[in-house]
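[1] What shape does this take:
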Amino acid sequence: MRIRNKIAAAMAAAVAFAMLGSGVVPTDAVAGQDESYQRGPDPTMASIEAERGPFAVTEISVARGNGFGGGTLHFPNDTSQGTFGAVAVAPGFGESELFLRWFGPRLASQGFVVLTVETNSVFDFPSARADQLLAALKFMVEQSRAKDRIDTSRLAVMGISMGGGGTLEAAVRNPALKAAIPIVPWNIGGGYAGIRTPTLVIAGEGDIIAPTPIHAKAFYDSLAPGLNKGYVEIAGGGHIAPALPNVTTAKYSISWLKRFVDNDTRYEQFLCPIPKDPKTSAFLGNCPHS
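    Below is the predicted model of the structure:
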């Protein structure tokens, strides 16, 4: 059984890589979605709350081009456990990649290849940021120094504010994405019933720039009822707090990525039953399912 699974996974990765090379995103039919890709030791609450995970990480600068404005690539040094999922992260309106660079080592040290993206313009709207998130993923698997470390069938997107709106739009365009995490997302006229990607929306209770009733919560409510989805609202948080280095955003982002990018059920314990976290003013969702 293990040999058959490994052969199937190798064939899936080869087909998915070829499809990405032709500009097509791999579909669930070739994604090996039933296989678990455990990386690292058994998790604990302490391990997902820690500033760094078990993997030592390399960081390198990425130049402007290839459809986005450059950024910083973060990847685990150890490849003895196999390839990793890849995550592209976009900033918000008027923000530099420096604002969200903390996600890079925090996520990469847990076993992901991460590109914190500089946008072509700090004034780009969500649609353009979606384009750039997808371009960043394409660059990661085709050209980056970490390309040989990436499983091309296990890709995810994250973003802050308009980058969060771009995250949702990217998930609409690419249903093969394994996870989407929009943080304090901002967009206009967005309904996301068509998203098929497991989506975790992170909001701030006191957000007045992207008020939760018409942005984060409305976007969450628009997601299909049967979708793997979650909504975390940080108590007392405004528009900026959930995007700054903090344990709450980090630990649930890590758990979501591990569960859906790596299909690692060891992390379900941090998502189900729905946590009663004093750092949150609301926590909604369903228990993860296949």
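[2] Please make it C-alpha for all contacts and neighbour counts, starting now.
    OK.
[3] just the strands in the stretch 151-290 of the chain please.
    Taking DSSP state E, counting those that start in this stretch, the strands of the stretch 151-290 of the chain run over residues 179-183, 199-204, 229-234, 280-285.
[4] Any chance of CSV for those strands, columns mean neighbour count and distance to residue 248?
    Output for the strands of the stretch 151-290 of the chain, formatted as CSV (neighbours: other C-alpha atoms under 10 Å; distance: least, C-alpha to C-alpha, whole Å):
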stretch, mean neighbour count, distance to residue 248
strand 179-183, 30, 12
strand 199-204, 28, 10
strand 229-234, 24, 8
strand 280-285, 17, 8
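[5] structure for this one too, so we can compare:
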Amino acid sequence: MHPNPHTEAARRAPGRPASATRRRLAGAAAAIAAVVGLGTLGTPGAHAADNPYERGPAPTESSIEALRGPYAVSETMVSSPAVTGFGGGTVYYPTSTADGTFGAVVIAPGFTATQSSLAWLGPRLASQGFVVFTIDTLTTLDQPDSRGRQMLAALDYLTQRSSVRNRIDGSRLGVMGHSMGGGGTLEAAKSRPSLKAAIPLTPWNTDKTWPEVTTPTLIVGADGDTIAPVLTHAEPFYSTLPSGTDRAYLELNNATHFTPNTSNTTIAKYSISWLKRFIDDDTRYEQFLCPLPRPSLTIEEYRGNCPHHS
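    Purely as a prediction, here's the structure:
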């Protein structure tokens, strides 16, 4: 804590001893100054005042790589018969409401897969300050366009009818998905430009061009993907996003199409940073995205626009 300038000045001031009355007045002034000082320390800084959506402490490399963030997480199951337009799922959310509302993300699985294939992302993202809904699709064989519509139906359920709807800021929403769910992520972003972030993970789609997408989009490919090879999926998806859209392409090193199905620090740290930066407009996370991450043991390649537009 910085020294209180008033009490420091009083301590150094020469002169005769203060009278009892003067001491009482000085004590009261010091107490007020201390309370004001504590109040200042206990409230968000100037930047947070500019951005009311910031959640959680200032991030570090270790905090975005951690298995859990600063928030305790609760979860609730949503059964398929209780919803329409998608197949139910699991909602993970920060237990405390002390920080107000949170942005929300729907995550969809790939072809023949269920929500369990991406379950690790639920608590990992929610503990960083998001409401996260990992969903099942109506059938495991649904194609990307159907998955995209189902993700939007899940967002609508989450924000309008779910038991956690009051914890969510309905204007700050994003989508993620794996494989055909990744293709569905692009479909959802194309259909609903109001989305704040999209993260397709080793995405698959027969549509190779996405000039209609204006949502900030991070596409994650894998160098060893033989099911949705980056040359015919992730890379053209990325390169056809408009240059005016905030976009990035992260190609995982020594990875396969199914790398997103198990806990992965590289996917987590850049997904957290992307969601924080664009759903929460939290520029404290810009440092992990710009300048562009360099190739490493886990990153084959990273492309993107810096600085970001939004």
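[6] tm score of chain vs chain?
    Scored against TM-score structural alignment, normalised by the length of structure 1, the superposed chains reach a TM-score of 0.87; 257 aligned residues with a C-alpha RMSD of 1.0 Å.
[7] Could you export the strands of the stretch 151-290 of structure 1 as JSON lines, including distance to residue 85 of structure 1?
    Formatted as JSON lines, the strands of the stretch 151-290 of structure 1 follow (distance: least, C-alpha to C-alpha, whole Å):
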{"stretch": "strand 179-183", "distance to residue 85 of structure 1": "10"}
{"stretch": "strand 199-204", "distance to residue 85 of structure 1": "16"}
{"stretch": "strand 229-234", "distance to residue 85 of structure 1": "19"}
{"stretch": "strand 280-285", "distance to residue 85 of structure 1": "23"}
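[8] looking at these, which is closest to residue 46 of structure 1?
    Nearest of the strands of the stretch 151-290 of structure 1 to residue 46 of structure 1, taken as C-alpha to C-alpha: strand 280-285 at 18.0 Å.
[9] Give me the range in structure 2 that that closest one lines up against.
    Strand 280-285 of structure 1 corresponds to residues 299-304 in structure 2, going by TM-score structural alignment.
[10] Give me the mean deviation of that stretch from structure 1.
    Taken over the aligned residues, the distance from stretch 299-304 of structure 2 to structure 1 averages 0.4 Å (mean C-alpha distance after the TM-score superposition for structure 1).
[11] and residue 136 of structure 2, what pairs with it in structure 1?
    Residue 136 of structure 2 maps onto residue 118 in structure 1, by TM-score structural alignment.
[12] show me the contacts for that match.
    Residues near residue 118 of structure 1 by C-alpha atoms under 8 Å, 6 or more residues apart in numbering: 68-71, 90-91, 96-97.
[13] For residue 54 of structure 1, state which of those residues is nearest.
    Comparing the contacts of residue 118 of structure 1 against residue 54 of structure 1 with C-alpha to C-alpha places residue 71 closest, at 23.7 Å.
[14] Give the equivalent position in structure 2 for the closest one.
    The alignment partner of residue 71 of structure 1 in structure 2, by TM-score structural alignment, is residue 89.
[15] I'd say its match and residue 116 touch.
    No. Using C-alpha atoms under 8 Å as the test, residue 89 of structure 2 is too far from residue 116 to be in contact (9.3 Å).
[16] Which one's more surrounded, these two?
    Between residue 89 of structure 2 and residue 116, residue 89 has the larger neighbour count (other C-alpha atoms under 10 Å), namely 24 against 16.
[17] Tell me who's in contact with that one.
    Residue 89 of structure 2 is in contact with 77-80, 115, 133-136, counting by C-alpha under 8 Å, 6+ apart.
[18] give me that answer again for 7 Å
    For residue 89 of structure 2, the contact set (C-alpha atoms under 7 Å, 6 or more residues apart in numbering) comprises 77-79, 115, 133-136.
[19] ok so, going back, are any of the contacts of residue 118 of structure 1 buried, and if so which?
    Buried subset of the contacts of residue 118 of structure 1 (neighbour count, 16 or more other C-alpha atoms under 10 Å): 68-71, 90-91, 96-97.
[20] In helices only, show me those.
    Among those, no member falls in helices (DSSP state H).
[21] Can I get these in a markdown table including distance to residue 176 of structure 1?
    Converted to a markdown table, these look like this (distance: C-alpha to C-alpha, whole Å):
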| residue | distance to residue 176 of structure 1 |
| --- | --- |
| 68 | 21 |
| 69 | 24 |
| 70 | 24 |
| 71 | 24 |
| 90 | 19 |
| 91 | 22 |
| 96 | 28 |
| 97 | 26 |
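[22] which one in structure 1 is aligned with residue 256 of structure 2?
    In structure 1, residue 256 of structure 2 lands on residue 238 (TM-score structural alignment).
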